[in-house]
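> next comes the sequence, and after it the predicted model I'd like to discuss.
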Amino acid sequence: MPSGSCWCGDVKYEFIGDSTHVVLCHCLSCQKISGGTNTANIPVAREKLTVISGAPKSHTQKHEDGFNLTVFFCGNCGTVIYKKADADMFATISLIQSGTLDGSAKEKIGKPSSELNVKLRASWLAEVSTAVQKQGFV
């Protein structure tokens, strides 16, 4: 079963599913959340993700596209573990941040299958040639 943790190890999780499916998002919210150019997300059915130790804190804010985006993070080290959104397309999934995977799950991370919000991708960042390119979320 794939698993992961925050930087300090206080929050640990596991999930049932595939850790190889990665979706990059270049939206402004993901840039702010990551402090970088994008986030690398692993979509997992919400009921298949279990926090096995620690208690992540959460913060909800309006996404620039109008839906509510909730970020779950370690209150000790600040690592963003996963995100949830109330938009229809995200209603049943959690978006695990791929950098938080541990062990063999980290070794199995695949190339991104899609890039979202490419209209906001940094001009110096090349597209992933094998990924579907989407101007927005759909």
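Noted; the coordinates are in hand. Numbering: from 1, shown residues only.
> from now on I want contacts and neighbour counts done on CA atoms only, so please keep to that.
Noted.
> Phe90 touches Thr70, doesn't it?
No: at 11.3 Å, Phe90 does not count as touching Thr70 under the criterion of Cα atoms under 8 Å.
> so what sits against both of these two?
Applying Cα atoms under 8 Å, 6 or more residues apart in numbering, one finds that Phe90 and Thr70 are jointly contacted by Lys84.
> now do the longest helix anywhere in the chain: everything it contacts.
If each helix of the chain is counted by residues according to DSSP state H, the longest one is helix 28-34. Here helix 28-34 makes contact (Cα under 8 Å, 6+ apart) with 37-39, 63-64, 80, 120.
> how about stretch 47-66?
The contact list for stretch 47-66 (Cα under 8 Å, 6+ apart) reads 10-17, 28-29, 68-75, 94.
> Leu49: how many residues sit nearby?
Leu49: 20 surrounding residues under other Cα atoms under 10 Å.
> how close does it sit to Ile42?
Distance from Leu49 to Ile42, counting by Cα to Cα, to the nearest Å: 11 Å.
> the nearest residue to Ala45 once chain neighbours are set aside: what's it in contact with?
Of all residues not flanking Ala45 in the chain, Ile93 sits nearest, at 4.4 Å (Cα to Cα, 6 or more residues apart in numbering). Ile93 is in contact with 43-46, 84, counting by Cα under 8 Å, 6+ apart.
> got JSON lines for those residues, with secondary structure and neighbour count too?
Listed next are the contacts of Ile93 as JSON lines, based on DSSP: H, G, I helix; E, B strand; the rest coil; neighbours: other Cα atoms under 10 Å:
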{"residue": "Pro43", "secondary structure": "strand", "neighbour count": "24"}
{"residue": "Val44", "secondary structure": "strand", "neighbour count": "20"}
{"residue": "Ala45", "secondary structure": "strand", "neighbour count": "15"}
{"residue": "Arg46", "secondary structure": "helix", "neighbour count": "16"}
{"residue": "Lys84", "secondary structure": "strand", "neighbour count": "20"}
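> comparison target below:
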Amino acid sequence: MAQSHGSCLCKKVAYTFTGEPVMQAICHCLPCRKVSGGTHTTNILVPLAALTITSGKEHLRSYAAAHPSGMTLTLHFCENCGTKIYKDMDGEAFKGVAIVQAGTLDAGEGGMEIGDVKLGAELWVKNRVPWLGSVEGAGQLQEFS
């Protein structure tokens, strides 16, 4: 079974996840735009049980906020450098799922790398900035469904 590796910018927090992602998607919702500082986030959804913080757990902090969907979005990030490692949401569709931020994947350690991400969906396209085109072949969802 493939094991993928990732870390924060300062390398104080590192993680692995095993197996194949449940889904790979970008999200254009306002909270994702805010946490990324860009137009969207690139997300790898994996079973929470498959995600292991391998080092720096003591540096991992979380912040919860209301999401426009009515769910609570919780960000898990490095207290030192601020890198968002993963997110989770409390809605039924996201139970037991970690939303790993694709940009935190480390290259050259085996497993999935950023270039391996295959987007199956674009979420919250109603919030996509007008100058950013759609991803060819990815499902286009106005919100999460």
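Ah, there it is. Bear in mind that the values here come from a model prediction, so they are computed numbers and not experimental data.
> out of the contacts of helix 28-34 of the first structure, who's nearest Met1 of the first structure?
Val80 (20.5 Å; Cα to Cα).
> residues in contact with the aligned residue in the second structure for that closest one?
Under the alignment (TM-score structural alignment), Val80 of the first structure maps onto Lys84 of the second structure. Counting by Cα under 8 Å, 6+ apart, Lys84 of the second structure makes contact with 8, 35, 75-78, 101.
> now those residues as JSON lines including neighbour count, distance to Gly110 of the second structure and secondary structure?
Below are the contacts of Lys84 of the second structure laid out as JSON lines (neighbours: other Cα atoms under 10 Å; distance: Cα to Cα, whole Å; DSSP: H, G, I helix; E, B strand; the rest coil):
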{"residue": "Cys8", "neighbour count": "22", "distance to Gly110 of the second structure": "17", "secondary structure": "coil"}
{"residue": "Val35", "neighbour count": "14", "distance to Gly110 of the second structure": "27", "secondary structure": "helix"}
{"residue": "Leu75", "neighbour count": "19", "distance to Gly110 of the second structure": "26", "secondary structure": "strand"}
{"residue": "His76", "neighbour count": "20", "distance to Gly110 of the second structure": "24", "secondary structure": "strand"}
{"residue": "Phe77", "neighbour count": "20", "distance to Gly110 of the second structure": "23", "secondary structure": "strand"}
{"residue": "Cys78", "neighbour count": "24", "distance to Gly110 of the second structure": "23", "secondary structure": "strand"}
{"residue": "Gln101", "neighbour count": "21", "distance to Gly110 of the second structure": "17", "secondary structure": "strand"}
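> can you name the two of the residues you listed that are farthest apart?
Cys8 and Val35 (14.4 Å).
> which helix or strand contains the residue mapped onto Asn41 of the first structure from the second structure?
Correspondence of Asn41 of the first structure to the second structure, assessed by TM-score structural alignment: Asn43. For Asn43 of the second structure, the host element (DSSP states H and E) is strand 41-47.
> now do Trp124 of the first structure
Counting by DSSP H and E, Trp124 of the first structure is found in no helix or strand.
> state the distance from the aligned partner of it in the second structure to Thr39 of the second structure.
Matched by TM-score structural alignment, Trp124 of the first structure corresponds to Trp131 in the second structure. Look at Trp131 of the second structure and Thr39 of the second structure: by Cα to Cα, they are 10 Å apart.
> tell me which of those two has more neighbours.
Neighbour totals were compared for Trp131 of the second structure and Thr39, and Thr39 leads with 18 against 6 (other Cα under 10 Å).
> which residues touch the more buried one?
By Cα under 8 Å, 6+ apart, the neighbours of Thr39 of the second structure are 28, 33, 128-129.
> mind listing what's buried in stretch 130-140 of the second structure?
138, 140 (16 or more other Cα atoms under 10 Å).
> what's the neighbour count on the counterpart of Glu113 of the second structure in the first structure?
Under the alignment (TM-score structural alignment), Glu113 of the second structure pairs with Lys106 in the first structure. By other Cα under 10 Å, 17 other residues sit near Lys106 of the first structure.
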